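Student: okay, structure incoming, though there's no sequence with it:
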């Protein structure tokens, strides 16, 4: 028998409503140079020292250096279509620390198994005075989902708060399956934090 949803629990539908009701303030990221514009770099600083960007941002060492990026998270590592074929070797002549996660942008993909690990990597980068770029191919689904999870896990934002905050800055669109997993994380964190109050 299915358990009934508690009134304070968030649903995927509610997150989808926030996603489509909140319009980004175009354009928060202004290319720093003709180089950025010519190379089609699409990247935004969505939270202090955290950037969400596309493949072009991640591949441009000039862009990364100019923006002081010290850590890169590739949420689409791989050689297949819809993936970005970079790794630590790609950044060998830089001081960039790299983390790669091989995930397809599909509603059935279980991205939640990486939430904690990616959040820890982002947190460590920022704590050491660095700046973190989280990217996938277009910087709208896999990468944004990971940053949203970071904000929920480490900054204690609710899924609604995190989604609204990031969506105002960047045109993110996590797929429905990822939104479902963010809703699950939100409800789990709420339950854990409520238990902590009463212990």
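Tutor: It's in. Everything numeric in this text was worked out from a predicted model, so none of it was measured.

Student: use CA for all of it now, contacts and neighbours both
Tutor: OK.

Student: quickly find the element holding residue 44.
Tutor: strand 43-47 (DSSP states H and E).

Student: ditto for residue 98
Tutor: Going by DSSP H and E, residue 98 is part of strand 97-100.

Student: now do residue 86
Tutor: Judged by DSSP H and E, residue 86 forms part of no helix or strand.

Student: how many residues are close by residue 93?
Tutor: The number of residues packed near residue 93 is 9, by other CA atoms under 10 Å.

Student: picking up where we left off before, beyond the strand holding residue 98, next helix or strand please.
Tutor: Sequence order places helix 115-127 as the next helix or strand after strand 97-100, per DSSP H and E.

Student: still on that earlier bit, distance from the chain centre to the strand holding residue 98, please.
Tutor: 14 Å (CA atoms, centre = their mean, to the nearest Å).

Student: now stretch 126-139
Tutor: Worked out by CA atoms, centre = their mean, stretch 126-139 lies 9 Å from the chain centre.

Student: and the comparison structure, right after this:
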């Protein structure tokens, strides 16, 4: 895996950006013209810049975490910022699961992409994204609420339950249960 990707700020749309926390620094934020940041971490403090509004959503990167309670709130905020001519950066620790899920939810709600289309759109711009199985189930439920149907389904695999969009890349993976000593 190319570790440089974790320092990338990926442009999802002309006003929505996705990154890891490591990529967030004042110079880059100014250069891109970010006006708002959504920080989806438990442990990383908001960037303190007078010209940037930040909100923090305290969500664990765990399948049991309730990220879906923020889907509408985050999507609405991104949309409002865009309508006022601003730009939003969404980040979590790695820019892989929590923040990617919120970007996908936004694309579903405001760009009317189905879940599969939204996932592939974000993945094309930041190929390291991989929302966890719990977030996938929440995204499937959100798609069901928005459109009355689901374009992605959870399937059983050799590594446990995964969304069907992971089927090919997970084909040769093997699950090793963790051992406690």
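Tutor: Great, that's in hand. Bear in mind the structure is a predicted one, so any value in this text is a computation, not a measurement.

Student: where does the TM-score land?
Tutor: Superposed pair, TM-score by TM-score structural alignment, normalised by the length of the second structure: 0.75. Supporting alignment: 145 aligned residues with a CA RMSD of 1.8 Å.

Student: circling back: which residue numbers in the second structure does the strand holding residue 98 of the first structure align to?
Tutor: Under TM-score structural alignment, strand 97-100 of the first structure corresponds to residues 53-56 of the second structure.

Student: mind listing what's buried along that stretch?
Tutor: 54, 56 (16 or more other CA atoms under 10 Å).

Student: try stretch 88-100 of the second structure
Tutor: For stretch 88-100 of the second structure, by 16+ other CA under 10 Å, it's 88-100.

Student: so what touches stretch 106-120 of the first structure?
Tutor: Contacts with stretch 106-120 of the first structure, where a contact means CA atoms under 8 Å, 6 or more residues apart in numbering, come from 73, 103, 142, 146-147, 149-150, 153-154, 175-178, 181-182.

Student: tell me who's in contact with residue 87 of the second structure.
Tutor: So residue 87 of the second structure contacts 14, 15, 16, 17, 33, 34, 35, 36, 78, 81 (CA under 8 Å, 6+ apart).

Student: which of those residues sits closest to residue 160 of the second structure?
Tutor: Of all the contacts of residue 87 of the second structure, residue 17 has the smallest distance to residue 160 of the second structure: 30.7 Å, by CA to CA.

Student: OK, contacts around the closest one?
Tutor: Counting by CA under 8 Å, 6+ apart, the residues that residue 17 of the second structure touches are 9, 10, 11, 87, 88, 89, 90.

Student: in a markdown table: these, plus distance to residue 147 of the second structure.
Tutor: Output for those, formatted as a markdown table (distance: CA to CA, whole Å):
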| residue | distance to residue 147 of the second structure |
| --- | --- |
| 9 | 30 |
| 10 | 27 |
| 11 | 26 |
| 87 | 27 |
| 88 | 25 |
| 89 | 26 |
| 90 | 24 |
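
Student: and residue 147 of the first structure, what pairs with it in the second structure?
Tutor: Using TM-score structural alignment, residue 147 of the first structure pairs with residue 103 in the second structure.

Student: what number of residues lie near its match?
Tutor: Counted with other CA under 10 Å, residue 103 of the second structure comes out at 27.

Student: kindly report the same for the one 3 residues further on.
Tutor: For residue 106 of the second structure, the tally of surrounding residues (other CA under 10 Å) stands at 24.

Student: over to residue 101 of the first structure?
Tutor: 17.

Student: what's stretch 157-167 of the second structure aligned against in the first structure?
Tutor: So stretch 157-167 of the second structure sits over no part of the first structure, by TM-score structural alignment.

Student: what is the end-to-end distance of that stretch?
Tutor: 8 Å (CA to CA, to the nearest Å).

Student: same deal with stretch 108-116 of the second structure?
Tutor: Start-to-end, stretch 108-116 of the second structure (CA to CA) is 9 Å.

Student: still on that earlier bit, for residue 117 of the second structure, state which of the contacts of residue 87 of the second structure is nearest.
Tutor: For those, with residue 117 of the second structure as the reference and CA to CA as the criterion, the closest is residue 16, at 16.5 Å.

Student: show me what contacts the closest one?
Tutor: 78, 87, 88, 89, 90, 103.
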